[in-house]
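**Q** Sequence isn't available, so here's the structure alone:
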């Protein structure tokens, strides 16, 4: 079941990131202005935040398997719409809907935590989140490779078919999970504000991850534009290989989860936030030949993904240690808050790249983990 959860979350959340390395070709095909290209990623993340706030809480109210099934079919339809449109407005609307439907992944994660024993919950969540992070990171190289071979439309068609197939597999394999409920939907939503006010660990962990995910989005929204630009001149296949190397950063997730189970969350958080800052400081401080600069970018991508992965799992371990009857709402709030950071990062990144180039992007990215370290200093 852990393997199924890990693969499912990876496949679902990958839908948010296929467009990240394809901003250039999608913008040209739909006539989107280069300065607004970051909207492709930003609107997907905004859709995800809306889903986290208004759909994921239903995991504490409705039967979970049916909720996952409906969300996945919605995502498949939005992906199909994105693949056939030539209009910028319609593509951006489809991107918003892809984000909303992809919150099925965040109904699956509390499902896994619910089925786990308390003493191994962090390790289980770490394994499932490894699948989710592998999905995020593999989405970029897969999208680049498929685009090089068949055009950018193909990845959205392929993903629509995969997501629809996954919906039926999960409906067949997942056990029924019917929460106790006893609360109306609007009362459920109102309770989220109360949970946010009365759960300081949620606010703190969400602030850390919002900064880390903002940095992550700044980097990965713009790095493909830099790599395919005049200085590096790399093809989409080269971008795919670059992104594939960054996937190794996700391997730290189970280690971070295990350390959190041992009560070492604070030291793990400090290391994760420091790695986030280091990822942007390295290419800013060291300038050399084209090959060395490319090597530094590869190293920065691995370090950044390690920091983001470790911090995410450590945060979720803390959230899932809280009462089971509010777990879906807490997870929804946690993910929504840090995805807001991601949306800010992707929109800022696109604008900074257009206005100030790659150096402006690196300084913007560095600001996010530095803010998180300042917050951490008050812990």
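**A** Received the coordinates, thanks. Remember, it's a predicted structure, so these values are computed and weren't measured experimentally.

**Q** CA atoms for contacts and neighbours, from now on please.
**A** Fine.

**Q** Who are the contact partners of residue 331?
**A** Residue 331 sits next to 106, 110, 316, 319, 320 when contact means CA atoms under 8 Å, 6 or more residues apart in numbering.

**Q** how much space between the fourth one and residue 300?
**A** Using CA to CA, to the nearest Å, one obtains 29 Å as the distance from residue 319 to residue 300.

**Q** Let me have the contacts of residue 331 in TSV, adding neighbour count as columns.
**A** Below are the contacts of residue 331 laid out as TSV (neighbours: other CA atoms under 10 Å):
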residue	neighbour count
106	24
110	26
316	27
319	23
320	22
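
**Q** try it against this one:
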């Protein structure tokens, strides 16, 4: 890739712009950026000891981070339809660098809550890049491209836990955030040099863009269903990962943050399936695929509940959980990006804001369920959210396919 790619304009033929190397760069960026949201999960027990907090209090760190992400998507992602995306991405990466330094330097719970909220608000670069990739892709390859970029994002989500567990266990949890800050600053420089310059897809003003979000929700039933299903599935995902560190540090495992982080490697199996899911989404009914992935996610919680006291039960469950949630997300995003092509950033905003509000709810009730009822309460809570997502999917299918 040469610097000439930065001179290319988005209104030129897409095939000349979206090279494999550019897709790879987008995928790596999504993975490194989204990782900021998940470094805390294997480190929660360590953070709790630092701040002398119980599991529910410290679990709120994950909740505030995900709420911040939802706020950031609502405020900044719609700008992707009306502003030059490369500059927007560079500014956001610079801002998240400062936010990560705030977490690393936190001295008490209110401080780390506020800094975590700021990290979430400014870690929205992946949700600016994904619509950009969808815009640049040929229609017949859109699912494949989204799947490739999304695989980088999920690798980041999962490997963040492994890396954070290793660095936090070896050098202390604060070290992870100093490393993350350096990575974000480096990304800002790299993307400023190599991302192509884009052009706005809509002449709307910012207030009109925000108003149009409500219009999209009202007029697009598929967007409503996909967003709610995604929120419930990601909520179940967050229930598990927020509670796992507390479960593994006690009997029968007695694991530390390093061992907890290794479970992120297990979930890579699910992330590796994302490009394949994208290719399937280009060929088959994405609506039916979403239902299949909901059932796979529900099966994961059956393994957690029935066999969670054994390592193999957790391993199988993690693989199924990540495959199900990732598969449903890729399928749903492929569906919604075809609804209103000129509003892809706004469609993505509605979807992902709802998605991460579900995740923040899952983090909160997951830590609460652990605090009150331990592992079986966690499994029942996550399983209930998945069952609700299947009901939403089924009702929508009956109404709009009937």
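**A** Arrived safely. Treat the numbers as computed from the prediction; the structure is a model and nothing was measured.

**Q** For the two chains, what TM-score is obtained?
**A** Superposed pair, TM-score by TM-score structural alignment, normalised by the length of the first structure: 0.96. Supporting alignment: 375 aligned residues with a CA RMSD of 1.2 Å.

**Q** returning to what we had before: which of the contacts of residue 331 of the first structure lies at the shortest distance from residue 365 of the first structure?
**A** residue 316 (23.2 Å; CA to CA).

**Q** show me the contacts for that closest one.
**A** Contacts of residue 316 of the first structure by CA under 8 Å, 6+ apart are 125, 331.

**Q** Looking for the alignment partner of it in the second structure.
**A** The alignment partner of residue 316 of the first structure in the second structure, by TM-score structural alignment, is residue 333.

**Q** Please apply the same query to residue 114 of the first structure.
**A** Match for residue 114 of the first structure (TM-score structural alignment): residue 135.

**Q** burial of that match, as a residue count?
**A** By other CA atoms under 10 Å, 20 other residues sit near residue 135 of the second structure.

**Q** I'd like to know how far it sits from residue 198 of the second structure.
**A** Taking CA to CA, one finds residue 135 of the second structure at 10 Å from residue 198 of the second structure.

**Q** which helix in the second structure runs the most residues?
**A** In the second structure, taking DSSP state H as the definition, the longest helix is helix 344-401.

**Q** tell me, how many neighbours does residue 176 of the first structure end up with?
**A** Counted with other CA under 10 Å, residue 176 of the first structure comes out at 11.

**Q** The one 10 residues further on now?
**A** The criterion is other CA under 10 Å. On that basis, residue 186 of the first structure has 9 neighbouring residues.

**Q** element containing it, please.
**A** helix 185-198 (DSSP states H and E).

**Q** orientation of that helix relative to helix 327-376 in degrees?
**A** 30 degrees (axes from the mean of the first three to the mean of the last three CA atoms, to 10 degrees).

**Q** got a list of contacts for helix 185-198 of the first structure?
**A** With contacts defined as CA under 8 Å, 6+ apart, helix 185-198 of the first structure is touched by 53, 54, 57, 58, 61, 202, 203, 329, 330, 333.

**Q** hang on, isn't the third one packed against residue 335?
**A** No - taking CA atoms under 8 Å as the contact criterion, residue 57 of the first structure and residue 335 are not neighbours in contact, 11.6 Å apart.

**Q** Over in the first structure, find the residue span stretch 359-368 of the second structure aligns onto.
**A** Going by TM-score structural alignment: stretch 359-368 of the second structure matches residues 342-351.

**Q** after superposition, how close is the matching stretch to the second structure?
**A** Following the fit onto the second structure, the mean deviation recorded for stretch 342-351 of the first structure is 0.4 Å by mean CA distance after the TM-score superposition for the first structure.
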